[in-house]
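>>> Predicted structure and sequence below. I'll ask about it afterward.
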Amino acid sequence: MERPRSVGLAWYEPGDYPRIREAMAESGLPESYAAWQMSATQIEREVARSGVAVVRIRIEPEPFLAWCRDRARVPDGAARAAFVREAHEAAGG
């Protein structure tokens, strides 16, 4: 299987993080934004080191929740991954 040229990575802004955690209570997101950001940045670096470009896909709470409602999906980690994949593909990834 050929390695992708780029992958999408869920990205949150500090002000959105509490609402995202509230909406995705079962997602396993760390309690603090700083802990999440440190982990996400490490993943981003590791993927980039492998030669795959990383595209940050910002997840804003209300558009993400609307996306979930439109698709009858529970706002969880699987929905987050599908949202990122869809947005990445729409951006040409």
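Cool, the structure landed. Residues are numbered from 1 along each chain as shown.

>>> CA only for contacts and neighbour counts going forward, please
Fine.

>>> Off-centre distance for stretch 76-93?
Computed by Cα atoms, centre = their mean, to the nearest Å, the separation of stretch 76-93 from the middle of its chain amounts to 7 Å.

>>> which SSE is residue 20 in?
Residue 20 is part of helix 17-23, with elements assigned from DSSP states H and E.

>>> and what of residue 55?
Assigned by DSSP H and E, residue 55 falls within strand 53-58.

>>> ok so, going back, flag every buried residue along the helix holding residue 20.
Buried residues in helix 17-23, defined by neighbour count with 16 or more other Cα atoms under 10 Å: 17-18, 20-21, 23.

>>> Check it against this one:
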Amino acid sequence: MAEIVFDGDGFAVLIPAMNPKVIMAVAWYRAEDWQRWQAISVDKMEDTYEEWLKEAQRFVLEFTRQGNEIQRVVIEPDEFLKWAGNSGKQVSGSSRSEYAALQLRTKSEQPRWYRKEQ
């Protein structure tokens, strides 16, 4: 079973039991959901989707240059809000990262034939 570890910046890192390489789940947003994420989040997000995307791409490039793997996990506001409500979580960068890692772990534990392609 994979282990989820949180780094000091609130990012959730997935460490597979059979593979010591670090795989980081990154919460990925769609442009059409950006204003909704801004409205429901308790933390400050970038003013525009384009600003966020530029910063996210820089982060992905930097992390992968270190030899690690990034998995972009597209999160949808309604599904996230349902999980957050059931888990007693605020809508924040930390909880979005945790949710992305949980989604990645769930996907990685399914048999390959069962997985939906994203």
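Looks like it arrived, so ask away. Model, not experiment: these values are computed from the prediction.

>>> if we can go back for a sec, a markdown table for the buried residues of helix 17-23 of structure 1, including distance to residue 40 of structure 1?
Formatted as a markdown table, these follow (distance: Cα to Cα, whole Å):
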| residue | distance to residue 40 of structure 1 |
| --- | --- |
| 17 | 13 |
| 18 | 16 |
| 20 | 15 |
| 21 | 15 |
| 23 | 19 |
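
>>> thinking again about what came up before, contacts for the next helix or strand after the strand holding residue 55 of structure 1?
Under the assignment DSSP H and E, the closest C-terminal helix or strand after strand 53-58 of structure 1 is helix 61-70. The contact list for helix 61-70 of structure 1 (Cα atoms under 8 Å, 6 or more residues apart in numbering) reads 16, 19-20, 23, 74-75, 79, 83.

>>> average distance between the very next helix or strand once past helix 61-70 of structure 1 and structure 2?
Following helix 61-70 of structure 1 in sequence order, the next helix or strand is helix 77-90 (DSSP H and E). Its aligned residues in structure 2 lie a mean 1.3 Å from helix 77-90 of structure 1 after superposition (mean Cα distance after the TM-score superposition for structure 1).

>>> Output the residue interval of structure 2 matched by helix 77-90 of structure 1.
Here helix 77-90 of structure 1 aligns to structure 2 at residues 93-106, judged by TM-score structural alignment.

>>> Please apply the same query to stretch 6-16 of structure 1.
So stretch 6-16 of structure 1 sits over residues 23-33 in structure 2, by TM-score structural alignment.

>>> So what touches the matching stretch?
Here stretch 23-33 of structure 2 makes contact (Cα under 8 Å, 6+ apart) with 11-16, 49, 68-77, 96-97, 99-101, 104.

>>> Give me the buried subset of these.
For the contacts of stretch 23-33 of structure 2, a neighbour count by 16+ other Cα under 10 Å gives the buried set as 11-16, 49, 69-73, 75, 77, 96-97, 99-101, 104.

>>> in structure 2, which residue is closest to the centre?
Nearest residue to the geometric centre of structure 2 (Cα atoms, centre = their mean): residue 27, 2.5 Å.
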